[in-house]
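> From the sequence below, what's the structure:
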Amino acid sequence: MADTTVVTSAQVEAWLRAAAGELNAHADELTALDSAIGDADHGTNMARGFAAVVDKLDAAGDDSPGIQPLLKSVGMTLISKVGGASGSLYGTLFLDMGKAAPDAAEIGVADFASVVAAGVAGVVGRGHAAVGDKTMIDALEPAVSALTDAAASGASAADAARAAAEAAAIGRDSTVPLVARKGRASYLGERSAGHLDPGAASATILVQTLADTLGDAGGSQADDGGAA
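Next comes the predicted model:
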């Protein structure tokens, strides 16, 4: 039976592939959300960026790197392939996760939570957004808190990720009534209220696919559906 207390580089790679598939499947939905309060390209950009991530994984073949170089490679790929603020922010997320990760093939769940927290802190530092600003941070900050708390309580990697996904979905949905204070949507002022933030939606897809991937690998309880 797989060790449920660790996250492996193979699981991280499987997560990235699953995220690419889900982002592609939800590309039209994400772009529709972005068309209401942004530049109408979020879904297209995210799908293109993660397709490039998969291409890079395919090119590596069986020569799978450790968690640190894998995450750094993802960050650099997203920065180069995803346009606008999304490329910078998602690239920073994975680059800073990579900087915080060990150059190893596996990592304990508590340490993995710290790695994710470092990535989200990098996004906050880059975009200067906080919970309530109607951005991806509304999904990512609660997800990190839930992941960290679950890991500290001794939860398996799968169950900790599941708690993170549930928190991310709640944070995502909380953006609907908010007035945007950061990003392109902030230009709309009060008119940004009543719309789901596309960045929070794509961030939740990432966290949900992490939970799904670790759940499949670790034999956790059945998942409760998609994120966005």
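> Could you use CA atoms for every contact and neighbour count after this?
Noted.
> Name the SS class of residue 130, please.
coil (DSSP: H, G, I helix; E, B strand; the rest coil).
> how close does it get to residue 47?
25 Å (C-alpha to C-alpha, to the nearest Å).
> Neighbour count for those two, which is higher?
Taking other C-alpha atoms under 10 Å, residue 130 and residue 47 do not tie; residue 47 has more neighbours (23 against 16).
> ok, that one to residue 141 distance?
Relative to residue 141, and taking C-alpha to C-alpha, residue 47 is found at 23 Å.
> Helices of the chain, start to end?
9-25, 27-37, 42-60, 67-81, 84-100, 109-127, 137-152, 157-174, 198-218 (DSSP state H).
> Run the angle between the second one and helix 198-218 for me.
Comparing the axes of helix 27-37 and helix 198-218 via axes from the mean of the first three to the mean of the last three C-alpha atoms, to 10 degrees yields an angle of 150 degrees.
> OK, contacts around the nearest residue to residue 200 once chain neighbours are set aside?
Spatial nearest neighbour of residue 200, excluding adjacent residues (C-alpha to C-alpha, 6 or more residues apart in numbering): residue 136 at 3.8 Å. Each residue near residue 136 by C-alpha atoms under 8 Å, 6 or more residues apart in numbering is listed here: 172, 197-203.
> To compare against the first, here's the next sequence to fold:
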Amino acid sequence: MLTVDRTVAWLNDFCDALIEHKATLSEYDRIIGDGDHGNNMARGAEQLKNALLDTSPKTLGEAFKTAAMKWISTVGGASGPLYGTAFMEMAKAAGDATEFDVQPLIKAGVAGIQKRGKAVAGEKTMLDVWIPLSEKFDAAQLAEAFNTTTNMQATKGRASFVGERSIGEVDPGAASSKLLFEALLKDVVE
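Sure thing, here's the model as predicted:
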């Protein structure tokens, strides 16, 4: 069960992980993309950490809306709109609640990513991590989803330009999503 405090801890830990792994995320993106994913995500993370200190959200909706606004306004590339929309849909789903189940929020995030990115499962995108976790959320499912995504050929986004060379390479959006859900497992899931 998510609470406001646990959600803020989750988002802060996600931000810390993005900042810590900035170079690795950018390297993944350099191999099959344009090389800016880590820097873009770390910029959003720094902004979100400051915003969470300044605002002290009172509801889950407020916490996720703060994340959405920071991602949309500060993270470049496709990641800003995709994560921003996912967080905004999570904010709408949670509304004024101070407690909420994890599964429906992940499902709301999936719907936002699909709507914004026009992607489907199997295209080697962040969705290939999010969708399995929307159905079953645990560490084993996260590891399997991430490994499965890595072994796919990209057919959507910038990574699709490298064709078969994308097979076996880590998708940057899947990698940052893995950090998001690792933080969730640490801070939220009992």
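> one step back: looking at the second structure, name the residue matched to the residue nearest to residue 200 of the first structure.
Here residue 136 of the first structure is matched to residue 126 in the second structure, going by TM-score structural alignment.
> any idea how far the residue nearest in space to the middle of the first structure lies from residue 93 of the first structure?
Taking C-alpha atoms, centre = their mean, the centroid of the first structure lies closest to residue 206, which sits 3.6 Å from it. According to C-alpha to C-alpha, residue 206 of the first structure stands 11 Å off from residue 93 of the first structure.
> Residue 109 of the first structure too?
Relative to residue 93 of the first structure, and taking C-alpha to C-alpha, residue 109 of the first structure is found at 18 Å.
> Please apply the same query to residue 139 of the first structure.
13 Å.
> Out of these two, name the residue with the larger neighbour count.
Between residue 139 of the first structure and residue 93, counted using other C-alpha under 10 Å, the more crowded position is residue 139 (32 against 27).
> got a list of what the more buried one touches?
167-172, 200-201, 203-204.
> Show me what residue 26 of the first structure aligns to in the second structure.
So, by TM-score structural alignment, residue 26 of the first structure is matched to residue 21.
> Neighbours of that match, how many?
19.
> Confirm for me that it is in contact with residue 38.
Yes. In this structure residue 21 of the second structure lies within contact range of residue 38 using C-alpha atoms under 8 Å: 7.2 Å.
> Pull the contacting residues for residue 128 of the second structure.
121-122, 145-146, 149, 174.
> would a markdown table of these with distance to residue 155 of the second structure and neighbour count be doable?
Below are the contacts of residue 128 of the second structure laid out as a markdown table (distance: C-alpha to C-alpha, whole Å; neighbours: other C-alpha atoms under 10 Å):
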| residue | distance to residue 155 of the second structure | neighbour count |
| --- | --- | --- |
| 121 | 11 | 15 |
| 122 | 8 | 15 |
| 145 | 17 | 21 |
| 146 | 17 | 23 |
| 149 | 12 | 27 |
| 174 | 14 | 23 |
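> of all these, which comes closest to residue 50 of the second structure?
residue 174 (24.9 Å; C-alpha to C-alpha).
> Now do the contacts for the equivalent of that closest one over in the first structure.
Here residue 174 of the second structure is matched to residue 200 in the first structure, going by TM-score structural alignment. Residues in contact with residue 200 of the first structure (C-alpha under 8 Å, 6+ apart) are 134-140, 171-172, 175.
> Is it possible to get TSV of those residues that adds distance to residue 76 of the first structure?
Below are those laid out as TSV (distance: C-alpha to C-alpha, whole Å):
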residue	distance to residue 76 of the first structure
134	26
135	22
136	19
137	21
138	24
139	23
140	20
171	27
172	26
175	28
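> picking up where we left off before, among the contacts of residue 139 of the first structure, which recur in the second structure?
Retained in the second structure (both residues aligned by TM-score structural alignment, their matches' C-alpha atoms under 8 Å) from the contacts of residue 139 of the first structure: 168, 171-172, 200, 203-204.
> Max pairwise distance over those: which two?
Every pair of these checked by C-alpha to C-alpha; the farthest is 171 and 203, at 10.2 Å.
> shared neighbours, these two?
139-140.
> mind putting the kept ones among the contacts of residue 139 of the first structure in JSON lines, distance to residue 85 of the first structure included?
Converted to JSON lines, those look like this (distance: C-alpha to C-alpha, whole Å):
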{"residue": "168", "distance to residue 85 of the first structure": "20"}
{"residue": "171", "distance to residue 85 of the first structure": "20"}
{"residue": "172", "distance to residue 85 of the first structure": "18"}
{"residue": "200", "distance to residue 85 of the first structure": "14"}
{"residue": "203", "distance to residue 85 of the first structure": "14"}
{"residue": "204", "distance to residue 85 of the first structure": "17"}
